[in-house]
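Q: Please find the sequence and the predicted model below.
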Amino acid sequence: MGAHNEPKDLLPLTEPVFHILLSLADGERHGYAIMQEVRERTDGDVVLVPGTLYGAIKRMRGLGLIEETDARVDPELGEERRRSYRITAFGERVAAAEAARVSALARQAALKRLLPEWGLTT
């Protein structure tokens, strides 16, 4: 799992890493499916290009956040074999810690009236 034993050691996550973890939280996916899911979930606001995606995947595997699964045949893409990835238990803990960190920041922004739709007051 690399030199990091605690999720907080890896925070804050980069946007691509967090989006990849969010994508894999639903189950295993191959790289192209991760790119599609992120694009759809963010209404096109976040687009992971292959270089960014696969560079992040390599680092994330090295940190023990995700792991490669057996190659699967995707029936929608013919007989092409693709590498699939899944989130590890450590990756889930890191994603949860990042979500909590971002949520706390958003709450502070709401308290400062930067997110009026939240309706929070001090």
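A: Received, thanks.

Q: For the rest of this, base every contact and every neighbour count on C-alpha atoms.
A: Noted.

Q: other SSEs contacting the helix or strand where Ala100 lies?
A: Per DSSP states H and E: Ala100 is located in helix 89-111. In terms of contact count using 3 or more Cα pairs under 8 Å, 6 or more residues apart in numbering; DSSP states H and E, helix 89-111 is assigned the packing partners helix 15-24.

Q: And the helix it packs on, what does it pack against?
A: Taking 3+ Cα pairs under 8 Å, 6+ apart as the contact definition, the neighbouring helices and strands of helix 15-24 are helix 31-41, helix 50-63, strand 81-87, helix 89-111.

Q: what's the most buried one of those?
A: Among those, judged by mean count of other Cα atoms under 10 Å, the one packed with the most neighbours on average is strand 81-87 (a mean of 19).

Q: wait, what's in contact with the nearest residue to Val94 once chain neighbours are set aside?
A: Once flanking residues are discounted, Val94 sits nearest to Pro7: 4.5 Å by Cα to Cα, 6 or more residues apart in numbering. Pro7 makes contact with 90, 93-94, 97, according to Cα atoms under 8 Å, 6 or more residues apart in numbering.

Q: Repeat the analysis, applying 10 Å as the threshold.
A: By Cα atoms under 10 Å, 6 or more residues apart in numbering, the contact list for Pro7 reads 65, 90-98.

Q: let's bring in a second one:
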Amino acid sequence: MTDVPMREPTFLVLTALAAEPRHGYAVIEDVAEMTGGRVRLRAGTLYAALDRLRVDGLIEVDREEVVQSRLRRYYRLTGAGEQSLSAETARLRAQAAIADRRLRARRATLGGATT
């Protein structure tokens, strides 16, 4: 865990795995759903991220199964992954709170105008 902000795709992949173990395609679908279609991970990008997150100890393989003659690997968040996601969530929450306070102050100064 570092003080460097997490890249959005990493944050989204970890968030997708926070609820339950998922296989790659399910992660892609969940990320698209979470972002209203704004972020669409490509398979190559996802699997490179999954490999990096495994090496970093943030996720691990939960299980593997064969579906229609293809291997499906499920990934889950590790304790370190949960801590990292928690820390990033807190960082984002703090930044959003600062923005919210400043916007409220701006509106108060401008007498409610939002231009």
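A: Here it is on my side, so go on. Please read these numbers as outputs of a predicted model, since none were measured by experiment.

Q: Would you mind reporting the TM-score between them?
A: Comparing the chains after superposition, counting by TM-score structural alignment, normalised by the length of the second structure, produces a TM-score of 0.83; 105 aligned residues with a Cα RMSD of 1.8 Å.

Q: one step back: so which of the helices and strands packed on helix 15-24 of the first structure comes closest to Phe18 of the first structure?
A: For Phe18 of the first structure, the closest of these is helix 89-111, at 6.7 Å, according to Cα to Cα.

Q: That closest one vs the second structure, average distance?
A: After superposition onto the second structure, helix 89-111 of the first structure lies on average 0.4 Å away from the residues it aligns with, using mean Cα distance after the TM-score superposition for the first structure.

Q: Where in the second structure does that helix fall?
A: Across the second structure, the stretch matching helix 89-111 of the first structure (TM-score structural alignment) is residues 79-101.

Q: For Val17 of the first structure, grab the count of nearby residues.
A: The criterion is other Cα atoms under 10 Å. On that basis, Val17 of the first structure has 20 neighbouring residues.

Q: What is the aligned counterpart of it in the second structure?
A: Using TM-score structural alignment as the criterion, the counterpart of Val17 of the first structure in the second structure is Thr10.

Q: List the residues that contact the residue nearest to its match when sequence neighbours are not counted.
A: The shortest distance from Thr10 of the second structure to any residue that is not its chain neighbour, by Cα to Cα, 6+ apart, is 7.0 Å, and that residue is Ala49. With contacts taken as Cα under 10 Å, 6+ apart, Ala49 of the second structure has the following neighbours: 9-10, 13, 43, 55.

Q: Quick check: the two most widely separated of these?
A: Farthest apart among these by Cα to Cα are Ala43 and Val55. That separation is 18.3 Å.

Q: returning to what we had before: mind checking what the residue nearest to Thr10 of the second structure lines up with in the first structure?
A: Under the alignment by TM-score structural alignment, Ala49 of the second structure pairs with Ala56 in the first structure.

Q: contacting residues for the alignment partner in the second structure of Glu28 of the first structure?
A: For Glu28 of the first structure, the aligned position in the second structure is Pro21, judged by TM-score structural alignment. With Cα under 10 Å, 6+ apart as the criterion, the residues that contact Pro21 of the second structure are 27, 59-63, 73-77.

Q: Setting aside sequence neighbours, what's the nearest residue to Leu71 of the second structure?
A: Skipping the residues right next to it in sequence, Leu71 of the second structure comes nearest to Glu65 by Cα to Cα, 6+ apart, at 5.8 Å.

Q: Report the secondary structure state of that neighbour.
A: Three-state assignment for Glu65 of the second structure (DSSP: H, G, I helix; E, B strand; the rest coil): strand.

Q: Next, count neighbours for the residue in the first structure that it lines up against.
A: Alignment note (TM-score structural alignment): Glu65 of the second structure maps to Arg72 of the first structure. Neighbourhood size, Arg72 of the first structure [other Cα under 10 Å]: 14.
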